[in-house]
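S.K.: just need the structure, nothing else, for what follows:
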Amino acid sequence: MATDIQMPGPVCLIENTNTQLVVNPEALKILSAITQPVVVVAIVGLYRTGKSYLMNKLAGQKKGFSLGSTVQSHTKGIWMWCVPHPEKPNHTLVLLDTEGLGDVEKGDNQNDSWIFALAILLSSTFVYNSMGTINQQAMDQLHLLPSYVTELTDKIRAKSSPDANEVEDSADFVSFFPDFVWTLRDFSLELEVNGQPISADEYLQNSLKLKQGTSPKEEKFNLPRLCIRKFFPKKKCFIFDRPTHRKKLGQLETMHDDELDPEFVQQAADFCSYIFTNSKVKTLSGGIQVNGPRLETLVLTYVDAISSGDLPCMENAVLALAQIENSAAVQKAIAYYDQQMAQKVQLPTETLQELLDLHIVSEKEAIEVFIKNSFKDVDHLFQKELANLVLTYVNAISSGDLPCMENAVLASAQIENSAAVQKDVAHYDRQMGNINANIKLAISAMNFSSKEKGTSVERQDQEEGCGPAEVPAQLEKRRDDFCKENMKASSDRCSALLKDIFHPLEEEIKQGVYSKPGGYHLLMQTMHELKQKYLQEPRKGIQSEEVLQTYLRSKESVTDAILQTDQSLTEKEKEIEVQRVKAESAEAAAKMLEEMQKKNQQMMEEKEKSYQEHVKQLTEKMEQERAQLMAEQERAMALKLQEQALLLKEGFQNESRQLQREIENLKNNMARKKKKCVIS
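M.R.: Take a look at the predicted model:
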């Protein structure tokens, strides 16, 4: 989304009708066009508490989100407004205004809880808007409508398959939960404790203090507070005076700031400034920044899960996103490779090594393109698929068949159950065909140590699996295609040269110029001169010798006939000449075999280099992702230690011990993650 393009107003992102949540395609189309990182701010609260006014302020507009000046809830579902971020260049601010919770007209509060959960899952800053002070009634609204915060683990899962004996601790959620901002509207109390002034943040902190005791009353008091403290380590509070006289509240959209309470105007400005400055880009596990298309995928994944009766799961959402993006990353990498080879390669190349050198450089850069545009290569499928391909080749060789890239990719597609791979194979099927004989010899000479790499691979089924694994297969196929094109270009060039150079000689043979005494020696002299002329021609390519020998063999019957009819030669001289020709032919065949073996060795070395390059770049990618995950866990650890210290200070030993167990689990996870990444 370019910075000069703005939505004129909000659109419905998720519609809530007849107890069903439905995604609006128009809104998804808008998100798909936003290539910039997104800062997502969602606001939730009871209906008729002025949520939409704050969101309009963040959008820099007086009108947009419906304010609703009656006792009816105006906003239905979740509405979205995307605007250029006012303080972060090349970022988009996505504002999500939610349906007012607790609307008595709806009767069923089930969708309230899903809207609340979706607002948390989609946002990087979560604003909870309420009226008046933070008292037990305000906490009860969080707790009872219906248990939004205290039962978040019933509505949201961090992992697709948590251990049956393990309750997901807050660290699993903290890594992707948004920052928490509580806005208190029509706040009329003085901010002070024991006669001393305090800030709004200190007021929130005091309001979240726990009470000693284990009775149901204390548990009811502590439960929402403890949950907010655990799940939302970063908290902020803003208070707002009433903006104007109650009778004028319905005219807020048309009133200028100088007509509103000055305190309220300043408070609203402070709120906007904080959001613009401190709200971070929406990120996923591993520090992956979310842009418009990624947010689009998250919306679809979560709503589809809810519609099918499942829990919205962060891990599944990331996997779905990875499949989409890795498929696109494969296509980008292959397109880049094709572009580079088309620019760099001039067929035919003089040697096979010249072509392979260009391939290696282009392949390395193509893998870099893939690595840059991909993420979450689950179970290292990128490397495992490469090993599967090697194993497929070896199995084909063992059975005496010709190793075929098409068969290898199809076998891998069956192993991975990947519709995307099959589609790509079909698309490029017309480019395949039998691999040239020298490629067959090269592959048959492969070092069988590759087999050991292939057999160690665990083959795992992936639903609708995609893409990262396709890169080595596709690039190897592209290399083979270029090798075949190079050979054909060389053969065509050499055949054309021979036809042009030897045409006068063939005409002389037809005219009987050499059918006379001494004609054979004259023929040999002429052919030698023409061969030298052919050999001096530039850019004949790798088929130069083979095409020449094939041509000369095709003329053996003619030269032999001229030899036998040459009256000037004795039978002994003719026999000697026959032996000379045979020796020369054998020498040429030996030279061709040597060239073939050289090509085989070059192909073997290139395959090993290619494999090592895949492993090297994948390992670097894994190390980067591991470092990002470690940074996330270290932040979670710091927040847990901070909360534990606060619990100890307040005298809550049991809660502190429970948090200590979570800290120990997190430490163990971090210790495992610190081990260096190894490609097996």
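
S.K.: C-alpha only now, for contacts and for neighbours.
M.R.: OK.

S.K.: what's the single longest helix in the chain?
M.R.: In the chain, with assignment by DSSP state H, the single longest helix is helix 571-650.

S.K.: how far off centre is it?
M.R.: 23 Å (CA atoms, centre = their mean, to the nearest Å).

S.K.: with stretch 546-557 instead?
M.R.: Stretch 546-557 sits 54 Å away from the centroid of its parent chain (CA atoms, centre = their mean).

S.K.: one more to line up against the first:
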Amino acid sequence: MALGVHMFAPVCLIENDGFGKLCVKKQAKDILDRINEPVVVVSVVGPYCTGKSYLMNRLAGQQTGFALRNTIESKTKGIWMWCIPHPKKKGHTLVLLDTEGLGDVQEDEKDDTWIFSLAVLLSSVLVYNSLGVIDNEALEKLHYVTELPENIRVKAEGYEDEAAEFMHVFPSFVWAVRDFALDLKMGDKLITSDEYLESALMLKQGLSRRTARYNLPRRCLCEFFAQKKCFVFPRPASTQDMRRIEDLPEVELDSEFLHQANAFCSYIYHNAQPKTVKGGHTITGTALGNLAEIYIEAICSGKVLCLENAVVSLAKIQNVRAVDQALQIYKAEMLSMAQLPLDPDQLSRIHTLAEKKAIKVFMKMSFNDKDQIYQKELMEKIHHKYQDMCQQNHQASLMQCQKVLEDVFDPLELKISDGSYLRPGGYRQYRAFLTS
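M.R.: You can find the predicted model right below:
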């Protein structure tokens, strides 16, 4: 993707056919394949009809884009994607992922679990969007977080406390509380929205089953996500105006909502980090598309998602492509600069320049090539191409020399054969031809 160019509307990244089958859409994959720079990925999840899409449109700097609901029907199915140049990080692309609403009665709950899991695994920041307040009911609706250990494994060789590894690989977590109408107070003391979230996640003491159930989602949120942030938004407009929220100019929005929305966007722009995977490897758009396909393939096969295996698979895909692209660059450079035949020293210099460009492309595209296996493969292929070019250069040189000899001696042989030098004065002509 060229810098400064972005999508003008979202496209479906992961389609959910409603019968438990998920797939990565080719149009979205092709878009990601053209993004060779790091991506900052922000996913939004939450119950349907809570205004998730509107929040993502604001992150995109637009009034419209992701489909908004104006009825009880959930508009977003699967996961939709919108890529734009990052507003604050030069050389980065901001990828916004809007997920289908959780808890839609028309959807299988297992689909919700996988959509939630994919949003976690693909994003740098996971935004959970809900209505009202953060109370026990709200946390019980977030039961998907408690199911992550059942669906995700960090290491190929699992161990008892593997869930503790989630904190190292999961995104940061932002809870967006919509239509919040209370005062942020604890007793008589004013508190921040972050303190409000921290208070809501406090564990109860005790060993009863009821206490364990109460603590479970809170413990998971605290143990799985290293960074947590909270924003509370008042209702943006009246009930009547909410039906045309896409058309409302900012001056008609609630001023406090607008303030919080701007604070939310600013936080995401400045604090969301580029997407990484296990091992700390930064992900490009190309890698993100491949990663989505790897996860979907594992889901469709019925396997538990293993992040360590996913990185291995991703490395193979990325590095095979890096070798191919780098080799194409080498061949293109050689063909554009090496007009055969050439002096062997000049051909060697052109080869060195082309090789450096190819290696630069490979290093930019390669992924986790720890033992330089793929880099060595590239060097071997370049060596073979260079040897072929040297052989072609040798043949071209021979052909050129042959042509020069023919241009020189064909007229001489013609004159000898027609007897031109056997006449008086012919010897002088013969000597003159040889010395000319």
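
S.K.: hmm, back to that, against which helices or strands is the longest helix of structure 1 packed?
M.R.: With contacts defined as 3 or more CA pairs under 8 Å, 6 or more residues apart in numbering; DSSP states H and E, helix 571-650 of structure 1 has these neighbours: helix 170-174, helix 216-231, helix 352-373, helix 381-398, helix 437-444, helix 544-554, helix 653-673.

S.K.: okay, those helices in JSON lines with mean neighbour count and distance to Glu529 of structure 1 next?
M.R.: Below are those laid out as JSON lines (neighbours: other CA atoms under 10 Å; distance: least, CA to CA, whole Å):
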{"stretch": "helix 170-174", "mean neighbour count": "21", "distance to Glu529 of structure 1": "80"}
{"stretch": "helix 216-231", "mean neighbour count": "17", "distance to Glu529 of structure 1": "87"}
{"stretch": "helix 352-373", "mean neighbour count": "19", "distance to Glu529 of structure 1": "27"}
{"stretch": "helix 381-398", "mean neighbour count": "22", "distance to Glu529 of structure 1": "44"}
{"stretch": "helix 437-444", "mean neighbour count": "18", "distance to Glu529 of structure 1": "30"}
{"stretch": "helix 544-554", "mean neighbour count": "16", "distance to Glu529 of structure 1": "14"}
{"stretch": "helix 653-673", "mean neighbour count": "15", "distance to Glu529 of structure 1": "71"}
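
S.K.: out of those helices, which comes closest to Gly132 of structure 1?
M.R.: Closest approach to Gly132 of structure 1 among these (CA to CA): helix 216-231, 17.6 Å.

S.K.: onto which residues of structure 2 does the next helix or strand after that closest one map?
M.R.: Using DSSP states H and E, the helix or strand that follows helix 216-231 of structure 1 in sequence is strand 235-239. Counting by TM-score structural alignment, strand 235-239 of structure 1 lines up with residues 228-232 of structure 2.

S.K.: after superposing, tell me the mean distance of that stretch to structure 1.
M.R.: Stretch 228-232 of structure 2, aligned to structure 1 and superposed, deviates on average by 0.6 Å (mean CA distance after the TM-score superposition for structure 1).

S.K.: who's in contact with the residue nearest to Ala636 of structure 1 when sequence neighbours are not counted?
M.R.: Nearest non-adjacent residue to Ala636 of structure 1, counting by CA to CA, 6 or more residues apart in numbering: Ala171, 6.1 Å away. Contacts for Ala171 of structure 1 (CA atoms under 8 Å, 6 or more residues apart in numbering) come out as Gln633, Ala636, Glu662, Leu666.

S.K.: I'd like the residues you listed as a markdown table, with distance to Ala411 of structure 1 appended.
M.R.: Output for these, formatted as a markdown table (distance: CA to CA, whole Å):
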| residue | distance to Ala411 of structure 1 |
| --- | --- |
| Gln633 | 39 |
| Ala636 | 43 |
| Glu662 | 44 |
| Leu666 | 40 |
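
S.K.: between those, which sits nearest His503 of structure 1?
M.R.: Gln633 (77.1 Å).

S.K.: how about the helices in the stretch 1-150 of structure 1?
M.R.: Using DSSP state H, counting those that start in this stretch, the helices of the stretch 1-150 of structure 1 run over 25-32, 51-58, 110-122, 136-144.

S.K.: out of these, flag the one nearest Ala366 of structure 1.
M.R.: Of all the helices of the stretch 1-150 of structure 1, helix 25-32 comes closest under CA to CA, at 24.9 Å.

S.K.: how much does the closest one stray from structure 2?
M.R.: Helix 25-32 of structure 1 differs from its equivalent in structure 2 by a mean of 3.1 Å after superposition (mean CA distance after the TM-score superposition for structure 1).
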